[in-house]
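> Pasting the sequence and the predicted model now:
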Amino acid sequence: MKRERLAYVQIHPSDNVLVALRDLEKGFVVDFNGQQFPLVNNVAAKHKFTITELRRDASVFMYGVLVGKMNQDVGQGEVINTDNLRHASEDFTMGRRKLVWTRPDVSAFLGRTFDGFHRSNGTVGTANHWLVIPLVFCENRNVLTLKAALEEKLGYQVETKDYSDEVDALIARYKAGASTEELLAVDLSSAKASQRSQRLFPNVDGVKFLNHDMGCGGTRMDSDALCGLLAGYITHPNVAGATILSLGCQHAQASILRNEIARRDPHFDKPLYIFEQQLEGTEQELMQKAIKATFAGLTIANRQKRKPASLDKLCIGLECGGSDGFSGISANPALGYLSDMLVALGGSVILAEFPELCGVEQELSDRCIDEETAEKFMYLMKTYNAKAEADGSGFYMNPSPGNIRDGLITDAIKSAGAAKKGGTSPVVAVVDYPELANYPGLNLLCTPGNDVESTTAEVAAGANIVLFTTGLGTPTGNPIAPVVKLSTNTKTFEKMPDIIDLNCGSIIDGEETIPEAACRILEYVIRVASGEVQTKAVQLGQDDFIPWRRGVSL
């Protein structure tokens, strides 16, 4: 049953601002907690306005936490913006353990399964990919050469428009003498999408080519971290095997990669082929060996078939990007409820993006299972922010122009809403990049807020599906793990249906509750994990992969 859509909402009882759920005009009369007052300004949907008069330096609270301080006096019913509000957040210290939480009702999902690829180490993949990876950027061209040789012939080219028909149409009009104005007016809507060839290996979902710009020339810490990240992908349950191209003289040595693989999986038994160009000699020799090995490896990977697995084999990465003022009200808390559901079912959840946990450190550290885990979280937060400050950019500079335009005025406002993705269960582990974070329960993983860097890291940490909320819209995907995009508002979902999978704007519209949305999302996740549904990012071939240089990235 559709519920009445509200005009505004107070997120937490201690908040001293309200959030507009639709555009409100100047003079609109607010009726809140027995008092009535008119709005002093027009307030756009997603933005905030004051409940009472606030003096200069007064604290502003949202989600029950400090999110900023006033730069000037403002009256009751005035809009909050970057001119009158600055970032502020509470300090944090070692507190008492707060491990009691209310488990959600998961009776409808008890005994449910998904069809996945079972690996010898006990993990289960939601996909079955082969990887081709360079250990250093010097091998990027060779990786692209392999891609050109293999992808189309094996039936793995992206099933989407390549837009060559549109270019052909424009070329024809240009040769016929069309003017610039006529070219701009050409109707290209009838151009056809390219067709996908039949896959030679039906049980292999893809051959993925992961180019990057690292491996040498930077710090040893970065090259070592790269080897750890790549090891996370090679040992990932969604990966059947890999072909590695090495130049030979770079910092990121094959021996380091092998050690990192052994750390993550001591009994690693997937096919792994490593070729070093400086040993092989000619490019032709290198490429012919790599092609033969990859093809042979694919025949092994193709023997894998999907089999039922319990839901505790799911490891969900939580991500948000292109966030807006509704993110912390609709999609993020829906993922938080789903996170609690999955934890109650024995599964794993990864909450990352440490710059977007600024202001909620106390709550999260108090939820850590012991003081050692809490201490690690606080240390990582403090050292990360201190490094950012030393380089002239603290966490307070995280919000993007799009975030600010759509209501996320300070980093603390953005963070308080972003943290809702993690639900309410205890934090079982705090993990530094690029280590595994797939322990049953809620894991905190230190990554930047950068969407692609963080998603790349979450997958290396073990996430076999990523749930990604967005208010403004983003095409972000991942080469090996399905990325489910969830819109925080109906307008964006309807505007960008080619890149967004699910709509959580239904919560804002009064069409469903947060628990109802969470159950709907989990049903979709099961279908994606079983290979029954392809996410929009997979359909578009959105294989975003950016390793994190351990400098400042917010």
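Nice, I can see it.
> C-alpha only now, for contacts and for neighbours.
Will do.
> OK, contacts around the residue nearest the centre of the chain?
Residue closest to the mean C-alpha point of the chain, counted by C-alpha atoms, centre = their mean, is residue 319 at 3.3 Å. Listed by C-alpha atoms under 8 Å, 6 or more residues apart in numbering, the contact partners of residue 319 are 351, 352, 353, 451, 454, 455, 466, 467, 468, 469.
> what do you get if the cut-off is 6 Å, keeping everything else the same?
Applying C-alpha atoms under 6 Å, 6 or more residues apart in numbering, we find residue 319 in contact with residue 468.
> Just the element for it, please.
Per DSSP states H and E, residue 319 falls inside strand 315-320.
> chain center to that strand, what's the gap?
Here the centre of mass of C-alpha atoms in strand 315-320, compared against the chain's by C-alpha atoms, centre = their mean, to the nearest Å, lies 6 Å away.
> list the helices and strands whichever helix or strand comes after it packs on?
Under the assignment DSSP H and E, the closest C-terminal helix or strand after strand 315-320 is helix 331-344. Helix 331-344 makes packing contacts with helix 514-529 when contacts are defined by 3 or more C-alpha pairs under 6 Å, 6 or more residues apart in numbering; DSSP states H and E.
> how far out from the middle of the chain is the helix it packs on?
For helix 514-529, the distance to the chain centre is 17 Å (C-alpha atoms, centre = their mean).
> What lies in contact with the helix or strand just after that helix?
Remark: after helix 514-529, the chain's next helix or strand is helix 536-539, criterion DSSP H and E. With C-alpha under 6 Å, 6+ apart as the test, helix 536-539 has contacts from 477, 499.
> I figured residue 443 was touching residue 432, is that so?
No - with the criterion set as C-alpha atoms under 6 Å, residue 443 and residue 432 do not qualify as a contacting pair; they are 10.6 Å apart.
> adding another structure so you can compare the two:
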Amino acid sequence: MPAEKHTYIQIHPADNVLVALTNLSAGTPINFGGHTFTLHTPVEAKHKFTIAALEPEAPIHMYGVLVGKACEHIPQGTALTVNNIKHASDDFKLGSRKTNWVVPAAADAYRDKTFMGFHRADGSVGTANYWLVIPLVFCENRNINVLKEALSAKLGFAKPRGYESEVDNLVEMYRSGKTAADILQADLQLSPEAQTTKKLFENIDGIKFLNHDMGCGGTRTDSDSLCGLLAGYITHPNVAGATVLSLGCQHAQAGILQTEIQKRDPNFSKPLVMLEQQKIGTESKLLHEALKQTFAGLMEANQQQRQPAPLSKLCIGLECGGSDGFSGISANPALGYLSDILVGLGGNVILAEFPELCGVEQEMSDRCADEAEALKFMDLMRTYNARAEADGSGFYANPSPGNIRDGLITDAIKSAGAAKKGGTSPVTDVLDYPEKVTKPGLNLLCTPGSDVESTTAEVASGANVVLFTTGLGTPTGNPIAPVIKIATNTAVFNKMPDILDLNCGTIIEGEETIAQSATRMLDYVIEVASGLKQPKAVILGQDDFIPWKRGVSL
């Protein structure tokens, strides 16, 4: 049965604030806990208000954890703002293991289901089949772009947008004597997309070109991490093979990349083209060799075809960006329920964005399967936050202006809701960036909260699908893994249908339960993993790729 619709809710019995599900005006009667009081101030949807009056330094609890403290006297029924509360979170320490959990009953319906994927020699299964062209250092970005211009359109992988004809119209208006005011008032309609060239290699989803600004000039730690990240992409199940261009003198050496590849796949056998410009000589020789060897590799990669695979071969990255006050009560818990289903089936899920686990460290460390992993998680959290604070911007500074505007006014409030994506299963492994997932179950991966850096890292660690919740809307995608965008509220889903795939606002409106939303989402994941549907980020060619420099990025 659908959930009942309410205008405000208490998320956890220990919470001393309520969340408005619709805009509430001052004077609105609130019936809670057998008592009635009226709102002292208006409260916008997604924002929180006090159940009882709070004095300065009084703790504020949401999701059953400390998320802030009062800065001043806050009357009963008052909206929480950045002016009357401040970030606060509980300390954490090594506790006892709390790894008991129950696999959702809904998992039974998926035990015999499969998706159609690309089976790799290492036993992994891809949800897509891409060829990569990668620079080991930013000096090769121009050569990468030349290869992109030469290959993409001719092989049928370019994505024409249709905007060129709009520019033609603007040029014609200018030539005909139209003024700037005329142009600004013109109603330009996007022309139908030009006919795309038929793909030459039918079993290849595309060639992806991963430009970046790293590889030399920074710290050796950053260049080594870059090699690990790139190795994660080259060995990824969604990748059939790769072309790598190196200058030769940079920190990120080809030998380091080869070592990182061997760490992740000791029996690596995919076609791999490695070319060094300072050895080959002229740009022309380099590019001619790259074109020939890449084309030969594409011919080999095209032999791969989709075959049935169990859902245990899915590795789902859990991500959120442009979060709002509904994220933690609609889309994120739905992802958590889906995560528990997949873990119950033997699959993998990755929960990252460590700045957005601030305040829930005790719960997450207690859920670690053994003490060694719990200690590793706590150490990563403390070290990361200390680095941030040393630069004057601790985890407390994570919420963006958009987060704050839509109800996430402290990092702990944001984190408590973000952690819901990880469900309730035990943490089987804790990974530092850019380590690879090797154990089934829930994996914690140290990344920034920054959407693209975190998504880039999750995919490098093995995510072959990414589920991305958003309350404000974001076009974020990834070059090789389908990123499925899930709205936390119906308003943003209706406003931005060109970049959002699924809507969990139905939970807020009482039309659907969290479990129903999760299984609807999982059914969509299976279709995407099988190549039957394309998320909007894939259709738009939203190939966001940003390696993390291990300095401070929240």
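Nice, thanks for sending it over. None of these values were measured; they are calculated from a predicted model.
> so what number do they get for TM-score?
The TM-score (TM-score structural alignment, normalised by the length of the first structure) is 0.99; 553 aligned residues with a C-alpha RMSD of 0.8 Å.
> on that earlier part again, the strand holding residue 319 of the first structure vs the second structure - mean distance after superposition?
Here strand 315-320 of the first structure, set against the second structure after superposition, deviates by a mean of 0.2 Å using mean C-alpha distance after the TM-score superposition for the first structure.
> for the second structure, what's the longest strand?
Once the second structure is assigned using DSSP state E, the strand that runs over the most residues is strand 239-246.
> What ranges does the stretch 451-554 of the first structure have for its helices?
In the stretch 451-554 of the first structure, helices defined by DSSP state H, counting those that start in this stretch lie at 451-460, 490-495, 505-508, 514-529, 536-539, listed in chain order.
> how far does the second one sit from the chain's center?
What it means is helix 490-495 of the first structure. Between the centre of helix 490-495 of the first structure and the centre of its chain there are 19 Å (C-alpha atoms, centre = their mean).
> Enumerate the positions of that helix that are buried.
490, 492, 493 (16 or more other C-alpha atoms under 10 Å).
> Quick one: residues in contact with that helix.
487, 503, 505.
> ok, back up a step: by how much does the longest strand of the second structure deviate from the first structure on average?
Superposed on the first structure, strand 239-246 of the second structure shows a mean distance of 0.3 Å to its aligned residues (mean C-alpha distance after the TM-score superposition for the first structure).
> Which neighbouring elements make contact with that strand?
Strand 239-246 of the second structure packs on strand 130-135, strand 272-276, going by 3+ C-alpha pairs under 6 Å, 6+ apart.
> What span of the second structure is stretch 37-45 of the first structure aligned with?
Using TM-score structural alignment, stretch 37-45 of the first structure lines up with residues 37-45 of the second structure.
> Show the end-to-end separation of that stretch, please.
18 Å (C-alpha to C-alpha, to the nearest Å).
> again, but for stretch 492-510 of the second structure
When the termini of stretch 492-510 of the second structure are compared using C-alpha to C-alpha, they are 17 Å apart.
> And for stretch 429-442 of the first structure?
Its start and end residues considered, stretch 429-442 of the first structure measures 7 Å (C-alpha to C-alpha).
> Same question for stretch 73-81 of the first structure.
End-to-end distance for stretch 73-81 of the first structure: 13 Å, by C-alpha to C-alpha.
> Check the offset of that stretch from the chain's centre.
Centroid separation between stretch 73-81 of the first structure and its chain, computed with C-alpha atoms, centre = their mean, is 34 Å.
> can you pull the buried residues of it?
Of the residues in stretch 73-81 of the first structure, those buried under the neighbour-count criterion (16+ other C-alpha under 10 Å) are 74, 76, 77, 78, 79, 80, 81.
> The last one - nearest residue in space that isn't next to it in sequence?
When you say that, I think you mean residue 81 of the first structure. Nearest-residue entry for residue 81 of the first structure: residue 409, 6.3 Å, with adjacent residues in sequence omitted and distances by C-alpha to C-alpha, 6 or more residues apart in numbering.
> With the third one instead?
Spatial nearest neighbour of residue 77 of the first structure, chain neighbours left out: residue 39 (4.5 Å); criterion: C-alpha to C-alpha, 6+ apart.
> Would you map the strands across the stretch 251-400 of the second structure?
Under the criterion DSSP state E, counting those that start in this stretch, the stretch 251-400 of the second structure carries strands at the ranges 272-276, 307-310, 315-320, 348-351.
> Out of those, the one nearest residue 165 of the second structure is which?
Nearest to residue 165 of the second structure among the strands of the stretch 251-400 of the second structure is strand 315-320; the distance by C-alpha to C-alpha comes to 35.4 Å.
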